[in-house]
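Q: quick one: sequence plus predicted model below, questions after.
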Amino acid sequence: MKIGYARTSTVDQDAGLEAQVRDLEAQRCDRIFAEQISATQISRPELETAISHLREGDVLVVCKPDRLARSTADLLALIERVEACKAGLVILSMSGQVLDTTTPTGKLMLTMLGAVAEFERSLMLERQREGIAKAKADGKYKGRRSSIDKGQIQDMKAQGIAPSEIARRLGVSRMSVYRALEGEKPEKNTG
């Protein structure tokens, strides 16, 4: 059985998710699991479900290694989990080649490509940090605007409204309310 897995990091990437699903359908995957969630999330429910469906002789099919794993270590751990099911992993978009971990050469290539992808991501993040630092130095970068109105929160607190109720009314987290109130201790959750 071929089990497909597709993922994009954000809901803004609908076209990317649709393209992955289309590619997996073209590979005649029997089941396709898709989700829009960052790879940095601790839990990727659809990936977990896809892996739980793997049986001996099955193949997990993904379009690119970065759609599956967040780092080389994560990729290798996922390969171990797939292999523990006595299943294989196939990655489609490898410069026109299909990478199949059921072969020794496929395993070697995947490990090397995972390392290169992780290196590229590190370089991209480094360039991003440098760009932000330069923009800050030039006075062009102010950071993300606050999503809360501290004055409104302080006024509500002065009216005797509990922080949990303030958070509920404003649609923000309780910790955001406490940060706006600076230094007040969070109330104990009693239920």
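A: Ah, there it is.
Q: hey, let's count contacts and neighbours off CA atoms from now on
A: Noted.
Q: hey, where'd the strands end up in the chain?
A: Secondary structure of the chain (DSSP state E): strands located at 2-8, 31-36, 59-62, 88-94, 97-100.
Q: the last one: how far from the chain's middle?
A: Pointing back at strand 97-100 there. 24 Å (C-alpha atoms, centre = their mean, to the nearest Å).
Q: okay, buried residues for that strand please.
A: By neighbour count on 16 or more other C-alpha atoms under 10 Å, the buried set for strand 97-100 is 99, 100.
Q: output the contacting helices and strands for that strand.
A: strand 88-94, helix 104-137 (3 or more C-alpha pairs under 8 Å, 6 or more residues apart in numbering; DSSP states H and E).
Q: okay, one more to line up with it:
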Amino acid sequence: MLIGYARISKSDGSQTLDLQIDALKEAGISENYIYKDEASGSIDDRQDLTNCLKTLREGDTLVVWKLDRLGRNLKHLVNLVQELHDKGVGLKVLTGQGANIDTTTPSGKMVFAIFAALAEFERALIRERTIAGLAAARARGRKGGRKLAISKVQLSLAQAAMENKKTNVNDLCKELGISRTTLYRYLNPNGALRNR
């Protein structure tokens, strides 16, 4: 079965779904099987896309007008198509730069495999640059990672207060403006610093 998906970025009336819906109907999809979102492609939670993906069954083909209507970025697209492939669902793109993609055909599978290889290459380059950047920062004496959630002054006050067994931890946390979880991330119950 052919299932369609259409998306526009703005719901303020400056864009319409008409062009996409017409193209999907022309491709043989009943309007009852066209899912529509009016949301930016950068938004993770697109309700009709989620519903569309739940509807798809083995042997179905998801049809989109253009590839950019479906995914946020190359990585998202690759993951989405892999998910479809794992379910036994094909993907067909009607127009645009992704129009060669029809994963129900051997040539479409090959084109998508090239996309997947490029996405993997991009991930490897990002990882390589990140590792090199962290090494350069360490060489200059900087440490990576999350900033402390508690200041050194707060930490010293908390240590001194927790050495006294009568200290109420909830009151101490309120006074310092931190949570118990944050406090115990840095200090043991006796006030000694934790190894981090």
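A: Nice, I can see it. Model, not experiment: these values are computed from the prediction.
Q: adding distance to residue 121 of the first structure, write the strands of the first structure out as a markdown table.
A: Shown next, in a markdown table, are these (distance: least, C-alpha to C-alpha, whole Å):
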| stretch | distance to residue 121 of the first structure |
| --- | --- |
| strand 2-8 | 16 |
| strand 31-36 | 20 |
| strand 59-62 | 19 |
| strand 88-94 | 17 |
| strand 97-100 | 21 |
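Q: so for residue 136 of the first structure, which of those strands sits nearest?
A: Taking C-alpha to C-alpha, strand 2-8 is the member of the strands of the first structure nearest to residue 136 of the first structure, at 30.1 Å.
Q: taking strand 88-94 as reference, get the angle to the closest one.
A: Angle between the axes of strand 2-8 of the first structure and strand 88-94 is 50 degrees (criterion: axes from the mean of the first three to the mean of the last three C-alpha atoms, to 10 degrees).
Q: ranking the helices and strands packed on strand 97-100 of the first structure by burial, who's on top?
A: Among those, ranked by average contacts under mean count of other C-alpha atoms under 10 Å, first place goes to strand 88-94 (a mean of 20).
Q: tell me which of the helices and strands packed on strand 97-100 of the first structure approaches residue 170 of the first structure most closely.
A: For those, the distance to residue 170 of the first structure is smallest for helix 104-137, at 30.4 Å, taking C-alpha to C-alpha.
Q: ok, back up a step: and of the strands of the first structure, who's closest to residue 159 of the first structure?
A: strand 31-36 (40.9 Å).
Q: how far away is the most centrally placed residue in the second structure from residue 72 of the second structure?
A: Centrality entry for the second structure: nearest residue to the mean C-alpha point is residue 44, 6.4 Å, by C-alpha atoms, centre = their mean. From residue 44 of the second structure across to residue 72 of the second structure, the span is 8 Å (C-alpha to C-alpha, to the nearest Å).
Q: now swap in residue 86 of the second structure and tell me
A: Applying C-alpha to C-alpha to residue 86 of the second structure and residue 72 of the second structure gives a distance of 20 Å.
Q: the two - which one has more neighbours?
A: residue 72 (15 against 11; other C-alpha atoms under 10 Å).
Q: pretty sure the more buried one sits against residue 42.
A: Yes - counting by C-alpha atoms under 8 Å, residue 72 of the second structure does reach residue 42; the two are 5.2 Å apart.
Q: follow-up on the earlier one: among the helices and strands packed on strand 97-100 of the first structure, which is nearest residue 20 of the first structure?
A: strand 88-94 (9.9 Å).
Q: what's that closest one packed up against?
A: Strand 88-94 of the first structure is packed against strand 59-62, helix 72-84, strand 97-100, with contacts defined by 3+ C-alpha pairs under 8 Å, 6+ apart.
Q: run through who's touching the second one.
A: It refers to helix 72-84 of the first structure. 51, 54, 60, 65, 68, 69, 88, 89, 111, 114, 115, 118 (C-alpha atoms under 8 Å, 6 or more residues apart in numbering).
Q: would a markdown table of the residues you listed with distance to residue 169 of the first structure be doable?
A: Converted to a markdown table, the contacts of helix 72-84 of the first structure look like this (distance: C-alpha to C-alpha, whole Å):
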| residue | distance to residue 169 of the first structure |
| --- | --- |
| 51 | 40 |
| 54 | 45 |
| 60 | 45 |
| 65 | 42 |
| 68 | 38 |
| 69 | 38 |
| 88 | 50 |
| 89 | 47 |
| 111 | 49 |
| 114 | 45 |
| 115 | 46 |
| 118 | 42 |
